[in-house]
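**Student:** no sequence on this one, just coordinates:
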């Protein structure tokens, strides 16, 4: 028999589905309304006055007046805001600063405003409701759910609360979910990641867990500790666990590993949240890509990734994007970010409606020899190579080897195997073949004897975990870069076999 919560979930899901359908069927009109509202609200701010917002009537006007900026370039405005000034990037003061650890800028303070906060919460909720509408599955709503996240303890920065995004969002869990939610507040506040995961294991073991959510690499650690403690697969420990919600990295490289840890397959929903905004979520189980949130106070522009570093790259809106092209995503938001480069690259899988996959980071690529290999390509190549085998990979990263001791340069893959191949050389060749098929520049360099076939360096068990710990980035929202254009990570990397 359905519980009251289950019975109410379906009509609520249907209502949300209809609302989403309405704006996703009118994408250009929806984005134009968002654009006009942003310019109107931004006109009275310091940034709006500096960039003559009152005379902006079109996207072309906006492009002329507002250059694309990353955090460093926007920093003079952010610094004024953080110092306590009002009406700088958005009216009044922000509600929060989401603190993130930038690779080049040190700590970043990303504003979250009264207007932007609801979309962070609603998008995550709507992803689950769209799943309920599509599948009719509501069994999980009566069980316990967990989200592996940062500490909800917030500090104060000149009258504005400051913390990690996942910790801020923890304060907005709806009342009807409070009783279902784990871990406890006390456990969530534990700073040391490994101690925290141990506490989560103890807290969740006796419970009826139905939803588990988090970045795959950190959920994997939680699963492994559960199995270590009980000797049983996760799906046996939690018999009603049937929905995995994830974001932050591509799930495909982890899929086989997760199915082994769980002992069966479970449905999954992919999310695309960031401190700067909640951009997309998976709205259909059998469709590739996530539905771009066009109605959430975010105006999107796109620049072709291979033109991004040229003199004046063209900035286009959604009406001009094409499927399968690698774009740098530029956002303007009701948190006061203007023509802001978040550093992600995306590809559209569909334009009716607009769905995207995250293809990598504009800074995370290898083009030491002009090949411009991106994150999506290395992940796909690895997936192709393990398909139909019992090889499982825990984690990996790729770097160029420009000055080998002998022979031609090559791409060096650092791989931590759970179950390694019998023939490492043949495995490397399979990855290389897939990469050549996907990337014509890489193919030309191999064919032209500029590069030799990639080589694999084996990483010891828990090597990447120990590396992340050694640089103070274990757990939370931290992710190991899939590839780099230099050898900063791998040079002097001590965890190799």
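**Tutor:** It's in. Bear in mind the structure is a predicted one, so any value in this text is a computation, not a measurement.
**Student:** When you work out contacts or count neighbours from here on, use the C-alpha atoms and nothing else.
**Tutor:** Fine.
**Student:** number of nearby residues for residue 360?
**Tutor:** Residue 360 has 27 neighbours, counted by other Cα atoms under 10 Å.
**Student:** same deal with residue 465?
**Tutor:** 18.
**Student:** Can you mark which positions in the helix or strand where it lies are buried?
**Tutor:** Residue 465 is part of helix 463-470 when elements are defined by DSSP states H and E. Neighbour counts over helix 463-470 (16 or more other Cα atoms under 10 Å) mark 463-468 as buried.
**Student:** just stretch 233-246 next, same as before
**Tutor:** 233-235, 237-238, 240-246.
**Student:** Now tabulate the residues you listed in CSV and tack on distance to residue 394 and secondary structure.
**Tutor:** Output for those, formatted as CSV (distance: Cα to Cα, whole Å; DSSP: H, G, I helix; E, B strand; the rest coil):
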residue, distance to residue 394, secondary structure
233, 17, coil
234, 17, helix
235, 19, helix
237, 22, helix
238, 23, coil
240, 26, coil
241, 22, coil
242, 22, coil
243, 21, strand
244, 18, strand
245, 19, strand
246, 17, strand
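**Student:** closest to residue 214 among the residues you listed?
**Tutor:** Comparing the buried residues of stretch 233-246 against residue 214 with Cα to Cα places residue 246 closest, at 5.0 Å.
**Student:** Tell me how far the closest one lies from residue 31.
**Tutor:** 27 Å (Cα to Cα, to the nearest Å).
**Student:** do the same with residue 46
**Tutor:** Separation of residue 46 from residue 31 (Cα to Cα) stands at 24 Å.
**Student:** who's more crowded, the two?
**Tutor:** residue 31 (23 against 17).
**Student:** Specify the local secondary structure of the more buried one.
**Tutor:** helix (DSSP: H, G, I helix; E, B strand; the rest coil).
**Student:** can you give me the helices for the stretch 351-497 of the chain?
**Tutor:** Applying DSSP state H, counting those that start in this stretch to the stretch 351-497 of the chain gives helices spanning 375-386, 424-438, 440-447, 463-470.
**Student:** and the comparison structure, right after this:
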């Protein structure tokens, strides 16, 4: 349906696309400008003085003065910012702290500054506008859009607002989207995720929903509730729903399940947001990977994942990276994060322009025997194993079984099926073949009789939701790790009787 709003969206989209292409086609110059800006703006902060930013003129100078740090190592500076001290990591005080639950650090407080906050909003907006510019589809702007997110209720601590990133971003929804946006403020403020989903279902069922956005596992929960309430496919309930926006995890393991719940295919846009920065978004429907945001006040470095734990691994800029190599991504930004290890690993799918996929977490892998299996490999193996079949997977995670009751050790796959395979052993064999093909270290261990082939343990329906609820991480931005190098998750699933 033609409206002035949809027509203006197309004009705005073409303008934004032109500006995006300008920096994307000049990546080295763009990153050099970001680096120079960061050094100049932060040289009088405490961190800048401690690391001699005034005399840093090149990337090699930066490497020699600023070591790579994770949150724990940066924490002494962060604690001073949390205490209300200005000019510590960035000029003045941050506007917000995005509070996240770290797996090893407890609660983490990630600063969002006057300079960094707008880049989160702009990247999310541009992802949608780039889609409009490419496809010409702008009719969805006339309908309702839902963003499944955390509560927007914020607390104040020493003059700084504190909350979840998705809740903070809710305060920055543009005025022209306010009438279209769902759920209501009151519903968004509900803390209990299950109660919140029920309220969202009640609010959205009568509406003309055209865009749905969120982490796939939690959107799936919303879709399932709609199906239970109506007995219809989501695509029947929302006839004009034609755009799914997601981030946080790989969509492929969920795709078949989603298409079954929706009843038809819909376009999708993948995002790569994090509390530390909005790093990338899918800029073309027919291209694999997401456009790396090189002009968003973030300077990127990359370390080869298989060298990361060496004593002095090489730190590369975008000019040094190669395709099909697993890198740990290191960032420095206008949020006051310096040579900061966000914990993600990425691979480049394109160098003109620079596009990435998230391949896993540097701490989420299995290398109990030296195999170093990563998230991308297990997701690809499962995708290949079920492709073309009627098998549907709701969720899964993998852990090492180091001390089996008999036989050699193995990788144990915990899978919650929507549609179970007729033959579980055959599915395990297909996953095994793909994994051996992708990972030569794993293949060597199988052939060397160090490991036996993987085994699958079935998880009860909604078992992973029950697990996440039991550890207080149901909903919001919380994600189930694909891989663990220990059996903490595996043992909890077993103890809670969530397997069958």
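**Tutor:** In hand now; what should we look at? Predicted, not measured: the structure shown is a model, and the values here were computed from it.
**Student:** on that earlier part again, ok, residues contacting the helix holding residue 465 of structure 1?
**Tutor:** With Cα atoms under 8 Å, 6 or more residues apart in numbering as the contact definition, helix 463-470 of structure 1 has outside contacts at 395, 416, 474, 480, 493, 495-496.
**Student:** Contact partners for residue 247 of structure 1?
**Tutor:** Here residue 247 of structure 1 is in contact with 214-216, 270-273 (criterion: Cα under 8 Å, 6+ apart).
**Student:** Would you check which pair of those lies furthest apart?
**Tutor:** 216 and 273 (14.2 Å).
**Student:** which of these two has more neighbours?
**Tutor:** residue 216 (24 against 19).
**Student:** Export the buried residues of stretch 233-246 of structure 1 as a markdown table, with columns for distance to residue 42 of structure 1.
**Tutor:** Formatted as a markdown table, those follow (distance: Cα to Cα, whole Å):
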| residue | distance to residue 42 of structure 1 |
| --- | --- |
| 233 | 52 |
| 234 | 49 |
| 235 | 50 |
| 237 | 52 |
| 238 | 49 |
| 240 | 48 |
| 241 | 45 |
| 242 | 44 |
| 243 | 40 |
| 244 | 39 |
| 245 | 35 |
| 246 | 33 |
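**Student:** is it true that residue 207 of structure 1 touches residue 144?
**Tutor:** Yes. If you go by Cα atoms under 8 Å, residue 207 of structure 1 and residue 144 touch, sitting 6.9 Å apart.
**Student:** Pick out whichever of these two has more residues nearby.
**Tutor:** residue 144 (22 against 14).
**Student:** Can you tell me how far the more buried one is from residue 241 of structure 1?
**Tutor:** In this structure, residue 144 of structure 1 lies at 9 Å from residue 241 of structure 1, with Cα to Cα as the measure.
**Student:** Name the residues contacting each of those two.
**Tutor:** Here residue 144 of structure 1 and residue 241 share the contacting residues 208-211, scored by Cα under 8 Å, 6+ apart.
**Student:** And those, which is closest to residue 50 of structure 1?
**Tutor:** Using Cα to Cα, the shortest approach to residue 50 of structure 1 within those belongs to residue 211, at 47.1 Å.
**Student:** Now name the helix or strand holding the closest one.
**Tutor:** Per DSSP H and E: strand 209-213 holds residue 211 of structure 1.
**Student:** elements contacting that strand?
**Tutor:** On a contact count with 3 or more Cα pairs under 8 Å, 6 or more residues apart in numbering; DSSP states H and E, strand 209-213 of structure 1 meets strand 144-147, strand 243-247.
**Student:** Can you check what angle separates the longest one from strand 209-213?
**Tutor:** For the pair strand 243-247 of structure 1 and strand 209-213, the angle between their directions (axes from the mean of the first three to the mean of the last three Cα atoms, to 10 degrees) equals 10 degrees.
**Student:** any idea where the helices of the stretch 51-200 of structure 2 begin and end?
**Tutor:** Counting by DSSP H, counting those that start in this stretch, the stretch 51-200 of structure 2 has helices at residues 59-65, 71-82, 117-135, 165-169, 175-178, 185-188, 193-204.
**Student:** Identify the residues contacting the fourth one?
**Tutor:** The reference is to helix 165-169 of structure 2. 96, 98-99, 120-121, 149-154, 274-275, 477.
**Student:** In contact with residue 196 of structure 1, which residues?
**Tutor:** 187-188, 190.
**Student:** List just the nearest of the residues you listed to residue 105 of structure 1.
**Tutor:** Nearest to residue 105 of structure 1 among the contacts of residue 196 of structure 1, with distances taken as Cα to Cα, is residue 190, at 26.4 Å.
**Student:** Residue 447 of structure 1 versus the spatially closest residue to that closest one that is not a sequence neighbour, what's the distance?
**Tutor:** Residue nearest to residue 190 of structure 1 in three dimensions, not counting chain neighbours: residue 196, with 5.5 Å by Cα to Cα, 6 or more residues apart in numbering. In this view, residue 196 of structure 1 and residue 447 of structure 1 are 50 Å apart by Cα to Cα.
**Student:** Ok, residue 81 of structure 1 next?
**Tutor:** 53 Å.
**Student:** repeat for residue 427 of structure 1
**Tutor:** In terms of Cα to Cα, residue 427 of structure 1 sits 19 Å off from residue 447 of structure 1.
**Student:** neighbours around residue 354 of structure 2, how many?
**Tutor:** As a burial measure, residue 354 of structure 2 scores 21 neighbours (other Cα under 10 Å).
**Student:** Wait, it touches residue 287, no?
**Tutor:** No. Here residue 354 of structure 2 does not reach residue 287: they are 11.7 Å apart, not a contact under Cα under 8 Å.
**Student:** Quick test: name the residue nearest the centre of structure 2.
**Tutor:** Centroid check for structure 2 by Cα atoms, centre = their mean gives residue 248 as the closest residue, at 2.4 Å.
**Student:** Of all the helix elements in structure 2, which one is longest?
**Tutor:** helix 4-24 (DSSP state H).
**Student:** packing partners for that one?
**Tutor:** Using 3+ Cα pairs under 8 Å, 6+ apart: helix 4-24 of structure 2 touches helix 117-135.
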